[in-house]
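Asker: Generate a structure from the sequence data that follows.
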Amino acid sequence: MPAPAHPAAHAGDETRTWTGDPLDHPDPDRVGDAAATEALLRCWVRERGVPGPPADRPLRLPMPATGVTLEVPVRYWSQAGWHRFGPPRLADAAGPELDAVTVAALLGREADGANAAARTDTAARVADSARRAADHVRHRRAHPDDPPGTTPFLAAEQALLLGHPTHPTPKSRDGLTTAEAAAYAPELRGSFPLHWFAVHQDLVTHDSTTGKTAAAIAAELSDGLVGPEDHVLVPVHPWQARDLAHRPGIRALLDVALIRDLGPFGPPWHPTSSVRTVYRTGAPVMLKLSLGLRITNSRRENLRKELLRGVEVDRLLCAGLAAELHDAHPDFDIVRDVAWLAVDAPRTSGPERAESGLELVFRDNPFDGDDVACVAGLVAERPGMGPSRLAALVHTLAKRTGRATASVAEEWFTRYLAVVADPILWLDAHAGIALEAHQQNTLVVLDPDGWPAGGRFRDNQGYYFRNSRTADLQQRLLGAGGGSDTLVPDDVADERLAYYLGVNNLLGLVGAFGAQRLADEDTLLRRLHATLAAHAPRVRAARLLTGEPTLRCKGNLMTRLHGLDELVGPVATQSVYVDIPNPLHAHRMSGGAVPA
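Answerer: The predicted structure is shown next:
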């Protein structure tokens, strides 16, 4: 269905006088900057515990390091953290609106522990993220319709035009040119053929939980490409292929023909929301490719422990856990990482990295037939192009059933909790496995009317095996959690499950319903409290979410300002965590009843 006309598409007046929603501004560059500014301010408010201002008053943020105060119009204040802001200015001054880079510089000066290099780098990444978001909006406004053959799964993967609402640089992609983005960015609906190398079999390590080797799966995906005898075909992201040619270890193997560059070949694959995981309609698997781009905070190259973790979880599930999960929650499943393949190359960049940059994961692809979408794609704004898909679903259901929008939204959320939150909490209690179930890792299956009918989890980085359940896990699968570095202290598992499922996913969904004017957050919070309280006797993360006045929350802005790479180092210290007020605690203390 074509998108509605932009509200100012035919306006000939000066758009600087725009008074509507900043995300609906007719100038995509202004939209990108507004989105970046809002994300920065949400991060600051959350990570500093800033209370909301009195009704109809602007938010005032003192910046003592520079001796100024920011004054920010509040369009919507969210209990769950999805605030909406207007353009900030310096308080008590008649100056212009402040752009995102200026705001980033001011906030960076206030951050304890942030050095000058990290502050400068953050501001540069904010600028890059804002520019790319503007490009996404510009492209999508010019081409609003999904191309023929786009599945619901792919449409949701391509929907995150602005990115994570509480990340300071959600669309920064260091090293990706504008021309490359046209092919490799999901938001621009890019697609490309895979680049292929033939690697001597003695250099290839692989594993599979299927009846086929990883090398055989790769060969089947090559569409008839033939390599030299005793070589294995290895698919690579085109960007990575060009970068690898300049790495000494790979270059040495290319020079002696132990690796042969076969070039691009085959039909196009589509980048998903992670950029590096690619999808093709009808293919039996998706490919999670190594990609040395720094996307948000980290270079996205597969680590060996992550390769091991994916097939280890599949083996745990095949050993009986999947049947137990299905018996308890038949509408929930985990997307399997069924195989992996890696190339061993001389270590020339330091002894700490065993990876060559030629590592990939084969992920099951069960999504061609169902209407399934990552939650982040459902709630994503469509700036100037109409409501999010979540809002469109709720409004359509309300019209079809003759019910109030808020009533439909509450039922939609309640069904979501049953098919997503309940099984994830059950898995932790039953098996000692906590999932990093943030909105981009969580998929919801929709029935023909648009109601949540099932849930899925994906991500071989996102498993935490509890130390206290090591013996149980070993009984299920000998050696579980060892080489994959998946065993963690219970308090780490509690913190991560409470943050990723509780704060990012569930409170994030509450905030989206509220900010998009679909439901009253207070009603949804009481519904969420009741669901979590039912699990609290057996799941410590649920007790934290319902019983503590504060919650541990990943501080995305502080993580960025401290220059941390979230994929490097011990799990417990990869990110900065802060305490935030718990909106669910007030509901427990107030004793408010949950609507029937």
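Asker: drop to CA atoms for contacts and neighbour counts, all remaining ones
Answerer: Will do.
Asker: what helices or strands is the longest helix anywhere in the chain leaning on?
Answerer: Ranked by residue count and defined by DSSP state H, the top helix of the chain is helix 116-142. Judged by 3 or more CA pairs under 8 Å, 6 or more residues apart in numbering; DSSP states H and E, the packing partners of helix 116-142 are helix 28-48, helix 100-110, strand 173-174, helix 556-561.
Asker: Save the ones you listed as CSV, and put in mean neighbour count and distance to Gly502 too.
Answerer: Below are the helices and strands packed on helix 116-142 laid out as CSV (neighbours: other CA atoms under 10 Å; distance: least, CA to CA, whole Å):
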stretch, mean neighbour count, distance to Gly502
helix 28-48, 24, 15
helix 100-110, 20, 27
strand 173-174, 20, 28
helix 556-561, 25, 16
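Asker: what sits up against stretch 136-153?
Answerer: 1-3, 28, 31-32, 155, 161-162, 187-188, 281, 367-368, 370-374, 383-385 (CA atoms under 8 Å, 6 or more residues apart in numbering).
Asker: how about this one, so we can line them up?
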Amino acid sequence: MSQAELHSLNHLLNCYLREFAVPHQLVDWHAQGDLPKALQSDLLEGETVRIRTAYPVLKIAFKVQARGALNQIKLGSKLFAKPMGKPWQVLSTQAAIQALLEHMAMLTQTEPNVELQAQINNSLQNMQRFLNSTKVPYLNALQHTEQSLLWGHPFHPSPKSRSGVQPDELMNCSPEVGAAFQLHWFDIDPALLQELGKPVINKVSEVLTGRGGLYPCHPWEVNLVLGSRIYQQANQKKLIRHLGPLGKVVWPTSSVRTLYHPELDVFLKCSIHVRLTNCIRKNAWYELESAVGMTELLAPTFEQVEYRHPGFRMLREPSACTLNLNQTYTAASIEETVNLQESFGIIFREQLRTQHSDIHMAGSLAAWNNSGESQLALRLGEQAEQAAQQGAGKAEFILNWLQCYFKLLVPGTLTLLFKHGVVLEPHLQNTVLATSNGLPVQVWIRDLEGTKLIPQHWPHERLKNLSERAIASVHYSADQGWKRVSYCLLVNNIAEMIFHACQHTPGLEQRAWQHLATLLQNILHELGEPQALSDLLQGHALASKNNLKTRLFRKADRLSDYTFLSHPLIAHHDKQTEETAC
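Answerer: Model prediction:
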């Protein structure tokens, strides 16, 4: 089984176990008895897991090399199946995917989702393409960490699926292969330009092309633009002209469509009509508006929270722009007009401003390398050896590292939620951290465009700078806000960081969760003792977003629901855990 197949199955099993098998009580952890002989061998390390499925495959079994506190797994063997009336047999990757999809169809009383199966296979094929490519070159720490997310979201069934782009174009612009490429540029009539917030596009044009007045477009989007009747009419009127790929190259970051150049003071978040994970990644006009509007609206709040919590910063999105060609082709439909406007939509996010050189996107740390080793565990192991020379034990160093990370990330995020009604999305891929002397000293949270507001704190009269459509897109109920933040912060981010950090140190994971519980207990009063957080510390379940069900039922990402997880995060106050070098 190739590395791409192993990780594809690992992702699918993570989702399937969490969203289906565990809630339906179909899993035998530490399984014994009826098992394939290959899994009974002492030569194969790890825990044996058996899932009870249904006709025609009655059981599926496999080994896991590691299992986390929230039942996230590291797959350690092939999958074996026991069909009705037959002995155990090895499942090929395709047969395993088929068997799991068929079982989910049975549980949900639906037909097997062939579209999802195609997306899973597309993701697998893309992983293999990335593996076959050359190693990601090193420009600087930020570029390298952004282009090191080889396997993607561990709880998404098709994290590297990219529909709407051809394989050769895929490789030219994918961060996983260290891509750097020229943007396509258009010479435009200045009257077409629509800017929100601080004017930026001319400076970007000057830095990247050496001249102002040009407008960029992502290579994956340019054919859609050139095929537009509206564009063609505007071109005939000499209002816009395609100049082709020009200027300095830019580097795609982990989100694929957000682009980096070290000489710019902004990232470019471009529009692409390509499905990445759950969404077509286009920039609607109201998203441009909400990004800039939220930056202006929340500036005093962010400054206040950042002052109270040094080392925590929200990256602003101060500018956005698009082209308005509405009047160039009067026979065009509203849909055609909107599509072209979206194709040209760009959100500008501020660059990281820091003196620190050791920078990591958190998702690239909580990940496996090509050899199956945890990136974070390897890094902490090496640093723990250095710390041992000063008398610090490995376990204590790892716990100290995690505590520093918790203290940077958690109080600021929860202060914004409970004191200010601001709902961030601090998942692994939206979190960037800097370290100094081996320990985390700074975190940045990004994706302000996706930030939500709770109406009790932010009624309509406080949002006068936003349109009704933008307000509808940013308003979240308190319950929605808590579910989103607790999922992104605790399940997607911190649980995975703990899982990876504690890979090679038995018993350490529980201690790490206790440290986190202590921190939450200590800030509970400062946050106003919110009921949701109090309940969590008393053992109420954690919300985990259902990425698999979202794709299975073909739902929009905004309509995703949750599975509720038991967890080790119970009220725990130990004075000894409060001491830290951070």
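Asker: circling back to that earlier point, the helix or strand following the longest helix of structure 1 maps to which residues in structure 2?
Answerer: Downstream of helix 116-142 of structure 1, the first helix or strand assigned by DSSP states H and E is helix 152-157. The alignment of helix 152-157 of structure 1 onto structure 2 (TM-score structural alignment) spans residues 141-146.
Asker: on average, how far is the matching stretch from the matching bit in structure 1?
Answerer: Aligned to structure 1 and superposed, stretch 141-146 of structure 2 gives a mean residue distance of 1.0 Å (mean CA distance after the TM-score superposition for structure 1).
Asker: With stretch 115-128 of structure 2 instead?
Answerer: Mean for stretch 115-128 of structure 2 is 1.3 Å (mean CA distance after the TM-score superposition for structure 1).
Asker: From the chain's centroid, how far away is that stretch?
Answerer: With CA atoms, centre = their mean, to the nearest Å as the basis, stretch 115-128 of structure 2 stands 18 Å off its chain's centre.
Asker: now do the same end-to-end measure for stretch 498-517 of structure 2.
Answerer: This stretch, stretch 498-517 of structure 2, spans 13 Å end to end (CA to CA, to the nearest Å).
Asker: Need the contact partners of it.
Answerer: Contacts for stretch 498-517 of structure 2 (CA under 8 Å, 6+ apart): 66, 68-69, 366-367, 374-377, 380, 395, 398-399, 402-403, 406, 537, 568-573, 577-578.
Asker: about what we covered before: between the helices and strands packed on helix 116-142 of structure 1, which one is nearest to Ala215 of structure 1?
Answerer: strand 173-174 (30.7 Å; CA to CA).
Asker: which residues of structure 2 does the helix or strand following the closest one align to?
Answerer: For strand 173-174 of structure 1, the following helix or strand on the C-terminal side (DSSP H and E) is helix 178-184. Under TM-score structural alignment, the match for helix 178-184 of structure 1 in structure 2 covers residues 167-173.
Asker: quick one: the longest helix of structure 1 to chain centroid distance?
Answerer: That offset, for helix 116-142 of structure 1, works out to 17 Å (CA atoms, centre = their mean).
Asker: residue ranges of the strands in the stretch 201-350 of structure 1, please?
Answerer: Using DSSP state E, counting those that start in this stretch, the strands assigned to the stretch 201-350 of structure 1 run over residues 204-208, 231-236, 259-271, 277-279, 285-289, 291-295, 298-300, 332-334, 337-343.
Asker: Does Gly175 of structure 1 touch Leu291 like I think?
Answerer: No - the pair Gly175 of structure 1 / Leu291 is not scored as a contact, 11.1 Å apart, by CA atoms under 8 Å.
Asker: Between these two, tell me which one has more neighbours.
Answerer: Leu291 (25 against 12; other CA atoms under 10 Å).
Asker: coming back round to it: mind putting the strands of the stretch 201-350 of structure 1 into TSV with distance to Arg138 of structure 1?
Answerer: Output for the strands of the stretch 201-350 of structure 1, formatted as TSV (distance: least, CA to CA, whole Å):
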stretch	distance to Arg138 of structure 1
strand 204-208	42
strand 231-236	30
strand 259-271	19
strand 277-279	24
strand 285-289	28
strand 291-295	21
strand 298-300	26
strand 332-334	35
strand 337-343	35
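Asker: now for those strands, which one comes closest to Ser129 of structure 1?
Answerer: Here strand 291-295 is closest among those (CA to CA), at 9.9 Å.
Asker: Where in structure 2 does the closest one fall?
Answerer: Against structure 2, strand 291-295 of structure 1 falls on residues 272-276 (TM-score structural alignment).
Asker: And for that stretch, what's in contact with it?
Answerer: 159-165, 218, 220-221, 257, 280-283, 343.
Asker: same check, this time on stretch 161-177 of structure 1
Answerer: With CA under 8 Å, 6+ apart, stretch 161-177 of structure 1 has contacts from 32, 35-36, 38-40, 42-43, 82, 122, 125-126, 128-130, 132-133, 136-137, 187, 293-296, 376, 380-382, 556-557, 560.
Asker: Show me which positions of it end up buried.
Answerer: 161-174, 176 (16 or more other CA atoms under 10 Å).
Asker: Find the nearest non-adjacent residue to Tyr184 of structure 1, please.
Answerer: Nearest non-adjacent residue to Tyr184 of structure 1, counting by CA to CA, 6 or more residues apart in numbering: Gly190, 5.2 Å away.
Asker: All good on my end, thank you.
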